[in-house]
Structures are given as structure tokens and as C-alpha cells.
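Peer 1: missing the sequence, but the structure's below:
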């Protein structure tokens, strides 16, 4: 971990005129953001009366996060802390009888599964492998758990640890590869793969159920324990695995089954050439649910929630329950007592909860919407729904919704004391006519302490993906409240390509990265300037990350309306980007094939071809471990700006990837951004 750098003032002295907050509180600072406690991974107990969850806090001195387990009654009451050991204490899962909680802890020096009895007593270590394990889930029968661990295919955990030791003793640092992927996201390919293990719940003995599989279970880097599940009788495990062929340019992850006692692997979704994920058996064992996409090679194709009778697994035709709503499903859980599911759906700029009948006799319907974004919805006892909720003005906490109208109530308040003294303006939704006259949605966040009749600078944010969206939610990195804190009004538009507005709207950015999406963005900014009279049209900056960084680079060559630009992890040269990124399916879908088949698309939409127009002062940010958008893209943008004589700055993080995650680096990131904006947006006469 990097040592913490001394905290820089958030150039607050330069903003004294604008930092005067309303009587209700003061503007947020980066110290406040890093002090927010992360509330995540709620799990309802088998009897539906309690929720165990994880609270994480940034340890600035250690340069990491400490996480602990908490439990709170569904009926309400004071949350109770269950673990106090420093380091990682994560991924709690109730045993079927509710007597204990399995979780992952680093307290023994590596990540292992521990069991915590609920009737009192200390947690005991269950697994003791020479390698880290993660993601424990219980068998419904309570005699086994499933976990994942990284091994060399064909080698045991012990032999894997031995091989790692031998590799560490070799004097040469040379690495050789015979096939792609050489690296992925922010890790080089070391030959190991994540495999699925079954663990004896009494002895901790572990057995690899996928010993010779040459790909990851679950898929890297973002797969998790929702990608494997026990059957209701505990005899079978279903799991998601990466494509067996052409992994760098294939999205064809499949669902497989394997007997818990070991044996042959069976592919359940071989007939679908696109992605399948998140297998889940219904509590009564009659149904099997999962998510799937239709189009091969397109990572942003709509995720649809399907069910199929377990008696038809591998042979029957699944029922696409959510295709009718034309919105992507990000996660789901089975209802407690009936054949229905609760799904988290990306819908119109928010994450909302839908109830989805498994029998498809009734259409899915939204049941929890508005006032922020929702996640992790689960049914507890007496019909209560437990979920997480956040907004641009409120960090994530646990909530409960008993039957009946408007019965929401909070279960946790871990961040109340922190945010009470802060002025955190809400995100306001607006719509406008974008390209082709289509309706486009966006968000406005007012600056704290906005004075009547005063004009304020505008920060125009562009999201990544490009198939993503801005939600009314609390973000630990691109936090809307902290962007607004120095006195800026934040405008964040969901242009063409954004998710949650129908698949056609999402599709319309592919092969057109700089067309309708650019028109949507500029019209959205114009609409905000025309609608909100406190926005200063003469003091506007734009910032974005990933695709948002690409669009900032594009804007640099196509518009002079901005006083300053900030490009984080942005694509600069599409041709070289193709040959240095790792997930080749992405550019091949977005630009209609590889460069040698469709060179015109790569040339037409590449910011590098418009360097002659660069004039706007630009802050360029990149991480050396960003293998998704390699750091040469950021360096190329900075080189072009410097050669053109444009005021510019290159902020480089040797130990970060696509996202800036380490506490000290996050402080530097925010300070550099605020300083850059102050330099070009501050009006000394105000």
C-alpha cells in the first residue's frame, strides 16, 4: 500500500465566497467521503426475523478498509456488532438452521471461512487452506458449503501454494504467453484460475469440483457467489463459467452443473451463444432461475430474468419473465413463500425493485421506486421486504418495507452522525428532446448554500460504459455531492447508450460513439442552461471517466464551449486501443469488427484524429494497472495536448487500475480535480 500523502486543502480558501453553506450545514469534503461507512451484503435469516450485513470503514493510516459483521432485527431495533477483528470480515451467510453464520475473515493471515455461533461464543476457523478462499454459501442440508479459490488447473491447493513459492524463488522476472488473455482488468495472467470447491461443514475439508477446468468459476473479474448455487436437495451445484473457447473475444459464459460428490460437468446453456449467469434454485426445488443475454459478443445486451422447471433443466425452453419490461435486471432473489422473485432493475435513471411472478401469468411490476436507488431486495418474515437504499444525498443504509402503502422505515443509521452537519443537495431529474427528438433524462445537483440570484459554475459529468447510467445514488468515487461541494452545479445526462431506457436506446451508441450521443449530451447541457437560471453559461467544465473520458477527449477536438476538461481513463486512439486492451469483444461489437475489417469506424470516431483542434485546458488522469483502457491512451492524450501547447496536466497512478481505489490516492485524485476546476472556473470577482 502506498503511504498516505499529507492532506491538501481542498482549495477551500479560494472558494470562500461560494462555500458559505445554508444554515442547515456545510459543504462536503473528501475527508467526509472517506469517512462514510459502507453498508452492504444484507442477508435475511432463515426464519426471516434478522438481517446480518457488512459495514466497512476506510483505515486511512493502514491504506485499506476494515469490515465487520452486524445484525439487526427486521422488526427494528439497535444493530449489534458481531465481529471486531481488524481486516476483512465479509460475506456472511446463515446456516440453514439459523444457528451460525459462515463468513470470510483475514484474521488468521489469509482469507478463510469462519463460523460464528449465534448463541454466543467465539468464531472458529473452518477452512485452513494454504491459499485464500472466498464466497461461502451453504448447502440447504447444512452439511456442506461451496467456496471458490484460485488454483493452477490440475493442481491441488497445496501444490498451487508450492508452485507459487517456487516461482517466487526464480531469479528471472520473464513471463511468456502462448495465447490471450495476457492480462485482464488490472492483473497479469499468472496461469491460475478460480475454481469451485465443496467444503465439509464439520471438518473444513475442501475438494475441487472443477479440477481441470481451464477457465474461471465464476467469471473474472466481477463474478461472485451469486454465480453458483446448490440444488434444494444439496446434491448438485450449478455454476457460471467463462467461455471455454475464444475467451478474449467471446461473451459466451455458460451455466453448468456438477454433483457435490464430484463427477461429470454438464452444460445447461450450450444452446445460447451469448452470456448466461446467476443460477438459482427456488426454495421448493421446483424452479431454476438465471439471467441471460441473446446476442453473442455484446456485453451490454439486456440481461433478462428466466425461469425453467428443474425437471426440464438442460432440455426445456426457459421462460423470459422480464423481456416484456425492456429493462435490464442486475440481480434477483426468490420470494420466501411463493413462486415469485424480487428483481433489481435498471429503470429510467434509477435502480428499482420489481416483483416478478415465476409462472408468467402476470407481468412484472415495480414495487419499490423513487427517492433514490435500491438494491439487495429480499423477503423477510410477515411479508416485509428488506433492501438497501441510497441517493445522491444519502449514503447506503438498510431499509424495511412492511406490507401496506408508504411503510418504509430505516433499519440502520451508520452514517447519520456523519451527514447531519453536511449540506447535501438532492439530485433533481429532468428530461429534454435529444437526437431525433427522443426523450432523454438527466440529473441536476445544486451547489450547497446556493444564494438567490447568484450565478454558479457548471460541472458537466459524462458517465462511462458507455452502456451505463447516472443514478440517484451514493457513489464512493464519482460522488455527485463532492463534485458540487466547492460551489458547482452538477449536470449529469444519460445520453444514447445509457441503460434503463430500453434496449434500442442502449443499442444506438454502438458504431456511433460520437454521433447521437454527442448530440444528446450537448442538447442536455443546453436544456439545463435554459431551464435553471442560476447556471453560468460562461463557466462550464466537463469531466468523465472511461467512455466519459473518451467523450471528454472527443469534446477537446470538437467544442470550445468549456473552460476546462478532465479526462479520467479515457480512450484517445481507437486503433491502438484495440491492440492493447484485453476484452476484444467490446471494440469488435462497438465498431463493427476488428480494425482490419472496418478501419473507417476506428478512424471516424477516434479523438486522436482531431488533435489539431485541441485548445481547452485538460487534466488527464490514468492508472498504470488499467488494462481495460491501457495507460498509453492517457499518455497519448497528454502528449497531444502538450505538443499543441494546450495547458494540461498528467496525473498518473503507478499502483492503480481503471478506478482509483486506495485511500491516499483518492484524496490526491479529488484534490487535483478540485484544484483544476478552481483554476479555470473560479470567478475572482464573485
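Peer 2: Thanks, I have the structure now. From a predicted model like this one, the values you see are computed outputs, not experimental measurements. Numbers count the residues shown, from 1 in each chain.

Peer 1: going forward, measure contacts between C-alpha atoms and count neighbours the same way
Peer 2: Will do.

Peer 1: with adjacent residues omitted, what lies nearest to residue 305?
Peer 2: Computed as Cα to Cα, 6 or more residues apart in numbering, the closest residue to residue 305 that is not its neighbour in sequence is residue 291, at 4.7 Å.

Peer 1: isn't the one you found right next to residue 280, touching?
Peer 2: No - the pair residue 291 / residue 280 is not scored as a contact, 9.6 Å apart, by Cα atoms under 8 Å.

Peer 1: OK, contacts around the residue nearest to residue 305?
Peer 2: Counting by Cα atoms under 8 Å, 6 or more residues apart in numbering, residue 291 touches 276, 277, 278, 279, 303, 304, 305, 306, 329.

Peer 1: ok, second structure coming up, stack it against the first:
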């Protein structure tokens, strides 16, 4: 694929499966260069033959959910101000009706078991901040008094005066008269207002200076569960609790289901028909911040206040891939497990775990209906397809990725090599057409507790199309290979992880004689930016490098990043000499490799000062360098940034490689 083919990267939401098992509703999302945003709509997919039709015509409709009867589909769409709101429409088609009208926008929502209400979380902003008062610009706001560690969030910015609260509301009558905006009248004055609501009035269930997430109804629909942190040390740890509110009481008091004293960081809670609860959560140690290589596990509670029982084992099973979620079924729980570059769907019971959907794919969402289990999957040739498991076995039904396949997708060769200390390293090598020798790009993933997978990856595909072989692996520190593998770099970053990527590179060069071992490039983002910068300070074989949105100085990271208050200390430790021994910034004087530094101005995960200072140091030392800085973007540029910026990023990176590692297809 070429860089402009990012428009063919069609990803899918978690499927909303009709209770009959006849069809599922999914939301598509793809970058549009014309709209300069991700666009997508809801689609209805027949689960017998894969036939599909578009249900909605919005710009970016997403996160569909069906009512228990299957008659109504709810989803998130921007309102007239492009603020995210929940909308509802008949699943057979029709005009969507607005369900919420929260000024701060809806974050998440859940449908009640009775199908007549939803619970949702929405951002509530302190009056006078973030545009809540017309005519008061951001520069005119009152100062922000910061007393908490959690004062920033990537993709949002400042959290001062901003909290996420829990709400509930009834669904509107889909047959009622539509809402009409009130026209201006010659006798209007300052007291005149439009008192006709655009949506049913919601009841705010929570209150206080707390945040709430992952709303879910109790099995009887009378209470709303959510995750929150209210304990005294919440600004110094990663612990949280599960609470429930009466679904009809305005700003009521929460009832504790699971206390923060249980020592867990919970990401999802579901009720079970027998009055119990299912949790996806991670342990975070005695400090409450010990998050490194902590697998997400499945826990159960017999009742509110009981001790959480571990169902899956922490050291070998990880349910924590990015779109991970659980589904309660009659005889157990369905969850997604990441393992060795794949995400599989598994059925968990008290007696063990059974794989339902596996193979060379990554499950990104799932749901169930009568007689069927449905998954949206990321495959080697597509960002998203609908797969169904029924009496016929597993069938991939759709071809949303067909345009991408037509644009050209190269399949990699999978390898597992033995490194210098006997450890195995797992990864992939892409080789372009032709005899070679082909220049080689060593790619390093972020995280570090993440993984490269088998699904199609635009970074590798664009590089291969331009004439580069691509080598990438999951070194120690990565997810998907057990807790010991992930823990190997805790407070020793840049040691065995460096060995693994270089050993995998050397073995790949030996295994593929068409690769040019004399013309090597290296690149990576976030933790990958860290290890790229660390590698070129310690190994001078590379012709050029790209260091992107990197974690480059653990010391300044602790005071500028949204996660800096705990991330640096856990990964590099607190001893000044030990931190320096793991810091690319402390060793930048050893770099001789021409290096392009890429960063985004609104990146609060790895703040731009990390890249700016690294670039300045290279410049001071006479190393060939440039700083590519994107306005309006955050840490997610390569995955969710403005499509035009994503295209321009590819163009600049290819120009850098054309200068230092030219190919017949990519040269100055």
C-alpha cells in the first residue's frame, strides 16, 4: 500500500448482535483525506451470508448497542456542535432521535436490561472553563490551581475543573414529533430561551470531585454500576473501586461493591443473573502503582463486598489488549486474550479456558446471539471484518478490507530466533519484490507492555511498497508472552530489550540473503522511540534513524507527562545513577546517526519537550537532525490523527529514508 491508501484502513467496532442471531450491527471507521477526519457509519451484517447494508448516514457514527428486544439501536454521533451524544433509531431503519444533550459530551453508555433507559458518563466542566462562557477565551480563564497528580490527560489536556460523572435517562419515543429549534422573534431579549429540550432530561446520579467510568446496569436494571476512585490516596496510586447508584435518584450516595482496599485496578464490571459480578482488573501491588507487566485478569464476586476470586492466572494469561471486554453467557464468560501476536476469543468457566476463535487474526470485539458467537477481527489483509462462529464453524463473512487488499498488501514471514543469552525472540520480516539487496528498516513498537501482531500494519506496508524490507519483533518487555517476559526490563530498560531487537535483526539478515546488511535504518514511537534513541547511542551500524514521540528523559517526564508521576519510577526506578544509566538523554552525546525527531504539540503522554530537547542536543553535537512537529495532534497521531497529517508524516519519513537509504521506488 502507498501512504495515501490509509483511506482504505477500515476498522470495525465491537459488534452489536441481534438476540435472534440473524444479524449484527457494526460501526466502520476510516481516515478520509477529503474530510480530514475519521469517518464511518453503522452497518447491518447478515450472519448467514454476510450481506450488508448501511444503516446510518452520519459523519462518524460509532459504538452501536442494541436494546434487549433488538428493535432499537443506540450509538454515538456528534450533535450540531460535534459534541458526542447518544442517538437512537429503529434497527430496521429510520431517522435517528437524539437521546442525550450533555454540553460536555458523552464518554460511554450502557443499555438497561429492560431496554427503556440508558446509563452514561459525560464530562462536567466547571463554569467559566473550556469555553463554557461565551466570549471567555482560553487565555482569559482563571488560573488552574493544581494539587493532584492527575491533572493532565493525553487527547484532552488539563483536567482541572473537569470531571466525568454518571447519568441515566429514559429513551425517547421514536414516533414522537421531532424537535424543532426555536426561531428568533422580534421581541426576544436576554431572558428569552428555547425551553424545548433537544433530548429527554437526564438524571445525574453521581456528585463530587470524582471521575466515573465503565457504566453497566445491575441484572434487574434498578442500579447502575461504575468504576471510580474515591479513597484518600487516589492521587498517589492506580487503585479504584466498583460502586453502584440507584438508577433514578439524583446525585445519590454510592454503595460499594468492591473497595479500593482489594488492591485492584478495575477496567470493566458486569453483573450476573445470580447477583454476583464479573470484573476485568489488574493487580497493582502493595504500592498501588506496581503496574509493569501486570496482566489483566478475570475476577468474580459472589456478592457486593465479597472477596474477588481470580479466575484466570496472572503469570501466563493476559486479557488486556486495547479493546478487551467481557461478555457474560449462560455457562461462563467470554474474554479476549492476547498471546504471541494474536488476540483470541476464549470461553472461561470455573473448570478452565477454551479457545473459541483463534488463528492468524486479532479479535477486536465480540458479542453473542441465539446460536452464534460474533467477533470483529483484524486480519493480515484487513483492519476489520465480521466473523461468526456457529454450526458451520468459523466463517469470516465480510470484505470491508477488499479495497486495501487491491491496493497491495505484502505478507510477512514469521520467525522465532534464539538470542545471545538463549532467550527466544518472536517477530516478522517483510521483503519487497525483487532480488535486492533491499535496505532494511528495524521497527520497534511502543508500550513497552504491548505487542506487534499479525493484523495488517500500515507502517510496514507503506515501507515495503517503497522498497524497504521491514523487521519487527516483540522483545522482552512486550506483552503476550507471560509476565516474566514483560517484567524483564523493569528498572533495567535498554538491556535485554536492546539485545533482543539487535539479535532478531542479525538473525533476520542471515535468514533473508536479499536484505542489505550494510544499509540499515531504525525507527520507533513512544517506548519504540526510547529504544531507537538508546540503540543509536550504543550501536553505530545504522545509516539513519527516526525517533518518534519518544520517552527520552525519565527525569523531566515525571513532571510533564500525564502518566509521568508513576511511569518513570516504576520502569526506571528512583535511584539517580540507575535512572541516568537507562536514559537516552543522558547518553545523547554518544549518538552519531542522522536522526529525524517526530513529535506532536499536544502530546501529553510523551510531551514535546522530550523530542525538542533531544533534537537540540543532537543539533548542538553536530549530528544531522531535523524536528518534525505536528500542530493540533497528540500521542495518537499515527493511529487517530488528522488524515492529512498522517499522510504528511509518511511523506516526511519516506523523504528522510530517500535521502539516507534510497531505493528505486523512493529516492531524492
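Peer 2: The structure has been received and is ready for your questions. Every value quoted in this text rests on a predicted model; they were computed, and no experiment measured them.

Peer 1: just the TM-score for the two chains, thanks.
Peer 2: Remark: TM-score between the superposed chains equals 0.88 [TM-score structural alignment, normalised by the length of the second structure]; 624 aligned residues with a Cα RMSD of 2.4 Å.

Peer 1: which residues of the first structure fall in helices?
Peer 2: Applying DSSP state H to the first structure gives helices spanning 30-35, 157-169, 416-419, 480-484, 503-507, 516-531, 547-556, 574-580, 585-590, 599-604, 631-643, 663-681.

Peer 1: returning to that earlier point: distance of the counterpart of the residue nearest to residue 305 of the first structure in the second structure relative to residue 203 of the second structure?
Peer 2: Taking TM-score structural alignment, the alignment pairs residue 291 of the first structure with residue 280 from the second structure. From residue 280 of the second structure across to residue 203 of the second structure, the span is 27 Å (Cα to Cα, to the nearest Å).

Peer 1: just residue 564 of the second structure next, same as before
Peer 2: Applying Cα to Cα to residue 564 of the second structure and residue 203 of the second structure gives a distance of 36 Å.

Peer 1: neighbour-wise, which of the two wins?
Peer 2: Neighbour count, other Cα atoms under 10 Å: between residue 564 of the second structure and residue 203, residue 564 has more, with 22 against 17.

Peer 1: now do the contacts for that one.
Peer 2: Residue 564 of the second structure sits next to 557, 558 when contact means Cα under 8 Å, 6+ apart.

Peer 1: distance of it from residue 644 of the second structure?
Peer 2: 30 Å.

Peer 1: between the helices of the first structure, which one is nearest to residue 264 of the first structure?
Peer 2: Closest of the helices of the first structure to residue 264 of the first structure is helix 157-169, at 20.8 Å (criterion: Cα to Cα).

Peer 1: residues contacting that closest one, please?
Peer 2: With contact meaning Cα under 8 Å, 6+ apart, helix 157-169 of the first structure is reached by 129, 130, 131, 151, 152.

Peer 1: and the residues you listed, which of them are in strands?
Peer 2: Counting by DSSP state E, the contacts of helix 157-169 of the first structure place residue 151 in strands.

Peer 1: quick one, strands of the stretch 101-250 of the first structure?
Peer 2: Listed in chain order, the strands of the stretch 101-250 of the first structure (DSSP state E, counting those that start in this stretch) span 112-117, 124-125, 134-138, 144-151, 183-184, 187-188, 193-200, 206-208, 228-230, 236-241.

Peer 1: what span of the second structure lines up against the fifth one?
Peer 2: I take that to be strand 183-184 of the first structure. So strand 183-184 of the first structure sits over residues 152-153 in the second structure, by TM-score structural alignment.

Peer 1: same question, the fourth one
Peer 2: Alignment note (TM-score structural alignment): strand 144-151 of the first structure is matched to residues 117-124 of the second structure.

Peer 1: quick one: the matching stretch to the first structure mean distance?
Peer 2: For stretch 117-124 of the second structure, the mean deviation from the first structure after alignment is 1.0 Å (mean Cα distance after the TM-score superposition for the first structure).

Peer 1: centre of the chain to that stretch, how far?
Peer 2: Its chain's C-alpha centre and that of stretch 117-124 of the second structure lie 21 Å apart, by Cα atoms, centre = their mean, to the nearest Å.

Peer 1: can you check stretch 328-347 of the second structure too?
Peer 2: Taking Cα atoms, centre = their mean, one finds the center of stretch 328-347 of the second structure at 18 Å from the center of the full chain.

Peer 1: stretch 205-217 of the first structure now?
Peer 2: Relative to its chain's centre, stretch 205-217 of the first structure lies at 26 Å (Cα atoms, centre = their mean).

Peer 1: and what of stretch 302-314 of the second structure?
Peer 2: Remark: stretch 302-314 of the second structure is offset 26 Å from the chain centroid, using Cα atoms, centre = their mean.

Peer 1: same check, this time on stretch 264-280 of the first structure
Peer 2: Per Cα atoms, centre = their mean, the displacement of stretch 264-280 of the first structure from the mean C-alpha position of its chain is 23 Å.
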